[in-house]
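Q: 3D, please:
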Amino acid sequence: MVKAKYQHTSSLATTVEPLPNTLTVNRRRSSGSVQLVDYIQDGLDLEYYGGISLGTPAQQLTVDFDTGSADLWVPTVCVNCDGDLPETYFHTEQSSTYQQTERPFEITYGSGEVAGTIAKDTAELSGLRVTSQTLGAVNVVSQQFTNDPSSGILGLAFQGIAQTQAPPIVQQLHQALDQPLFAFFLSRQTQGAVLTIGSTDTSHYSGDITYTSVTTESYWEVQSTGSVVNGKTVGQGFKAAIDTGTTLIYIPTSAATALYAAIPGARSDPDEGSGMYAYPCASNPSVGFSFAGSPNVYTVDLRDFNLGPASEQDMCVGGVIGMDITDTNDEPLAIIGDEFLKSWYSVYSFDGPRVGFAKAK
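A: Prediction:
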């Protein structure tokens, strides 16, 4: 299983007014960090999750911090549980500040779906509090999410794709931060990943942070000027969503065709899955991407690009997958997930807005 969030669908009408949220800072600080757990399965870093507090008194839950979506949701009802609600669920009856609405909440991701109702409650993230934070109180969870180690998802993208139509928690918090940004260091096959809010952590990157502008305030969407194979740009550029909530990398099928055509001996391998390719293991290709406004080529570490042996001898499965996805403007969109982000410290700044990368260490 891999985590993948592509297009989102919702039963909400676009005319529904968003519920107001209220921001307060409950500590004398305007930056902080959240230690993340790297959930490793079958040799893949599947997802990164960490803690958030909800309700009054505060209940400690874990969520997948996801720059590829914009809603906070947690499970509140367990239809298959006998007796008490599990600790990983939000116990709404124990919160004196919980406010239920009758508005429906539903999201379909690439790796599952959830449904319930929209609610509001106090949420706290790394010492910063939002009172009356809008969230999805979920009572229907597909099997993919039932098997997750985290309770729910905290979306970090822009309000424009929020199914609740309310501003995400970090979008609200940025006005109270030392710097209007957050940043991720994602570990590889070990623990130590961290989300930093309001500052960057120089212990996790080297060199300068180079930025590229956000093209559309929906996803953290930037312009890639092309794929780069063994130092040569191949194919055309494309819009790309930088997505901590997706395990692998997905690019338009035409771009994937051009990328693998530049690797001698590579071929389409539908036996491994739709849009997947195999390449000669011994070739050890250098694969990366370039982005508008930056002179750099951002390579994918070969440990991450190589997904393991293919069915054919001496062939390996490539970690860049061809898939035709569109953004909110119906333009082709790539999803640049954790496979890429483990090599690059990523910064998401509301000043611009823009996304920055520096070499992770």
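
Q: Going by C-alpha atoms from here, please, whenever you check contacts or count neighbours.
A: Will do.

Q: so which strand or helix has F184?
A: Remark: F184 resides in strand 181-185, with elements defined by DSSP states H and E.

Q: which is the next helix or strand following that strand?
A: The C-terminal neighbour of strand 181-185 among helices and strands, as given by DSSP H and E, is strand 194-197.

Q: helices and strands around that following strand, which ones?
A: Using 3 or more C-alpha pairs under 8 Å, 6 or more residues apart in numbering; DSSP states H and E as the contact criterion, the elements in contact with strand 194-197 are strand 32-35, strand 181-185.

Q: Which parts of the stretch 51-200 of the chain are strands?
A: 59-66, 72-75, 99-109, 112-125, 128-141, 152-155, 181-185, 194-197 (DSSP state E, counting those that start in this stretch).

Q: out of these, which comes closest to T233?
A: strand 181-185 (26.9 Å; C-alpha to C-alpha).

Q: if I've got this straight, A256 is in a helix?
A: Yes. Remark: A256 belongs to a helix, assigned using DSSP: H, G, I helix; E, B strand; the rest coil.

Q: ok, and the closest non-adjacent residue to it?
A: Take A256 and drop its neighbours on the chain: the residue closest to it by C-alpha to C-alpha, 6 or more residues apart in numbering is G322, 5.1 Å away.

Q: Repeat that for V317.
A: Leaving out its chain neighbours, the residue that sits closest to V317 by C-alpha to C-alpha, 6+ apart is A278, at 4.4 Å.

Q: before we go on, could you also do this sequence so I can check it against the first one:
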Amino acid sequence: MYTFERFYYFRPYRGKSNYWLNRYGEGAISSHQKATLYTATGAADQRLQVHKVDGGCQLISALSTDFKDETKMFGLNIYGSKAGSVCDFFPVYNNFDDALIDLLTVDAANSLYRIKLIKHNLYLTPASNANNAGLTWETASNADNQVWQLCASQSSGGSSGGDSTNSGGGVGPYGDYVYPTVSRKYSRTYSYSHPAMDIRDIAQDHNVYAIADGIVAYTQNSSGSWKPGTTSHDNTMESMGNCIAINHVNPFNGHSDNRSGAYARSIYMHMAENPTVRPGDTVKKGQIIGTIGTTGVSSANHLHFSISVGNGSSLAPGQTGWIQIKFLPDFNPVYAFPEYSL
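A: This is a model prediction of the structure:
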């Protein structure tokens, strides 16, 4: 089953196609860019958010610049009104009839659905099973080309659950990274005094996932003692409990909302177990690095998750050791992970 507000890749022919729903074009998304099939790239051009609205859903391109402002959200659209009309992308604001979709279940266990444009009673249909094949809205048929598979990643074998080692807690919308948890609810968000997000432990999957490939910068046990290889630290940080910090090449670089910078550091606090990785260890995107817990100064199970970005060598993937959080250039994680909500 799919989950509203999560991002998926879509492929036709009951998931047996080698081609994926794709935005045809380059650079920033714009009105009336066509939807086509294309070879897997893993890029935002091929990810769509299942956005819940009254009466159905909208399929929003991950290239949209703001997932809380409908004027900046580009969804699948019909360019016309009759069978044979082209499928393209268009802002969903004041475009309800031409973007309202129902995902009709064919086989939920294998994430197979028909994509119905509700107001026009038409179905998303590729012209052929070929690279750059066009997509149009057609009347219903029993053909496999109208049966689409929703996938959390393009290497997950068609699972939409987002629990493979490739997809972690679900594919991120802006680049080569994944969500750190399957849970999509937080209890406390980013502020000047709390430059992080507290993610609630409400999903059946309690794992914590590394958001991207990287190298462990430091770890801490719940007692406040440090793993071998780290430098001395500020004792006020012992409140973090079991904690892991990972340095990455910045997967958000080039986007707005202060995400720019060559490097990024993700920090995961209050986890249940003592860290099993050590400073200098390599971790892979989607690798399980722990489970949500309540160690350190914490009143309930949650993951205190923060991100810093910048060009300084202290954030470079090869750097390990402690750097005080207050000295790092942080930004609000919800910009990079828009599925999270209160």
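
Q: Now the TM-score, please.
A: Here the TM-score for the pair of chains, by TM-score structural alignment, normalised by the length of the second structure, is 0.29; 171 aligned residues with a C-alpha RMSD of 7.0 Å.

Q: picking up where we left off before, counting contacts, what elements does the strand holding F184 of the first structure pack onto?
A: Here strand 181-185 of the first structure touches strand 194-197, strand 344-349, going by 3+ C-alpha pairs under 8 Å, 6+ apart.

Q: can I get those in a markdown table with distance to E106 of the first structure?
A: Converted to a markdown table, those look like this (distance: least, C-alpha to C-alpha, whole Å):
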| stretch | distance to E106 of the first structure |
| --- | --- |
| strand 194-197 | 27 |
| strand 344-349 | 26 |
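
Q: can I get these in TSV with mean neighbour count and distance to T62 of the first structure?
A: As requested, these are exported to TSV (neighbours: other C-alpha atoms under 10 Å; distance: least, C-alpha to C-alpha, whole Å):
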stretch	mean neighbour count	distance to T62 of the first structure
strand 194-197	24	13
strand 344-349	24	21
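
Q: right, and those - which one's nearest S33 of the first structure?
A: Closest of those to S33 of the first structure is strand 194-197, at 4.2 Å (criterion: C-alpha to C-alpha).

Q: Tell me the helix or strand right after the closest one.
A: Remark: after strand 194-197 of the first structure, the chain's next helix or strand is strand 205-217, criterion DSSP H and E.

Q: Pull out the buried positions in that next one.
A: Y205, I209, T210, Y211, T212, S213, V214, T215, T216, E217 (16 or more other C-alpha atoms under 10 Å).

Q: tell me the angle of it relative to strand 181-185?
A: Calculated by axes from the mean of the first three to the mean of the last three C-alpha atoms, to 10 degrees, strand 205-217 of the first structure forms an angle of 130 degrees with strand 181-185.

Q: looking just at contacts, which helices and strands does strand 205-217 of the first structure meet?
A: Using 3+ C-alpha pairs under 8 Å, 6+ apart, the elements in contact with strand 205-217 of the first structure are strand 220-229, strand 354-360.

Q: Go through those strands and pick out the most buried.
A: Mean neighbour counts were compared across these using mean count of other C-alpha atoms under 10 Å; the top stretch is strand 220-229, at a mean of 23.

Q: Tell me which other helices or strands the helix or strand following that strand touches.
A: Using DSSP H and E, the helix or strand that follows strand 220-229 of the first structure in sequence is strand 232-234. Judged by 3+ C-alpha pairs under 8 Å, 6+ apart, strand 232-234 of the first structure is in contact with strand 220-229, helix 253-261.

Q: how about those in TSV, adding distance to V355 of the first structure?
A: Formatted as TSV, these follow (distance: least, C-alpha to C-alpha, whole Å):
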stretch	distance to V355 of the first structure
strand 220-229	7
helix 253-261	22
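
Q: So which of the ones you listed is nearest D64 of the first structure?
A: Ranking those by their distance to D64 of the first structure (criterion: C-alpha to C-alpha) puts strand 220-229 first, at 16.5 Å.

Q: Pick the one among the buried residues of strand 205-217 of the first structure closest to Q143 of the first structure.
A: Closest approach to Q143 of the first structure among these (C-alpha to C-alpha): E217, at 30.8 Å.

Q: Against A241 of the first structure, how distant is that closest one?
A: Distance, E217 of the first structure to A241 of the first structure, by C-alpha to C-alpha, to the nearest Å: 11 Å.

Q: what helix or strand is the residue lying closest to I60 of the second structure once chain neighbours are set aside on?
A: Counting by C-alpha to C-alpha, 6+ apart, G75 is the residue found nearest to I60 of the second structure once chain neighbours are left out, at 4.2 Å. Applying DSSP H and E as the criterion places G75 of the second structure in strand 74-79.

Q: Check which helices and strands that strand sits against.
A: Judged by 3+ C-alpha pairs under 8 Å, 6+ apart, the packing partners of strand 74-79 of the second structure are strand 56-61, strand 85-91, helix 96-99.

Q: go with 10 Å
A: strand 33-39, strand 48-53, strand 56-61, strand 85-91, helix 96-99, strand 112-117, strand 122-126, strand 135-138 (3 or more C-alpha pairs under 10 Å, 6 or more residues apart in numbering; DSSP states H and E).

Q: Now the element after the last one, going C-ward?
A: To tie it back to what came earlier, the one meant is strand 135-138 of the second structure. strand 148-151.

Q: Equivalent analysis for the fifth one, please.
A: Proceeding N to C from helix 96-99 of the second structure, the next assigned helix or strand is strand 101-107, under DSSP H and E.

Q: sorry, back to before: ok, which of the helices and strands packed on strand 74-79 of the second structure comes nearest H270 of the second structure?
A: Set against H270 of the second structure and scored by C-alpha to C-alpha, those come closest in strand 48-53, at 29.8 Å.

Q: between the closest one and strand 56-61, what angle do the directions make?
A: Here the directions of strand 48-53 of the second structure and strand 56-61 differ by 150 degrees (the same axes, to 10 degrees).

Q: same for strand 48-53 of the second structure, what does it pack against?
A: Looks like strand 48-53 of the second structure contacts strand 7-11, strand 56-61, strand 74-79, strand 101-107 (3+ C-alpha pairs under 10 Å, 6+ apart).

Q: Dump those to a markdown table, plus mean neighbour count.
A: Formatted as a markdown table, these follow (neighbours: other C-alpha atoms under 10 Å):
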| stretch | mean neighbour count |
| --- | --- |
| strand 7-11 | 28 |
| strand 56-61 | 24 |
| strand 74-79 | 27 |
| strand 101-107 | 18 |
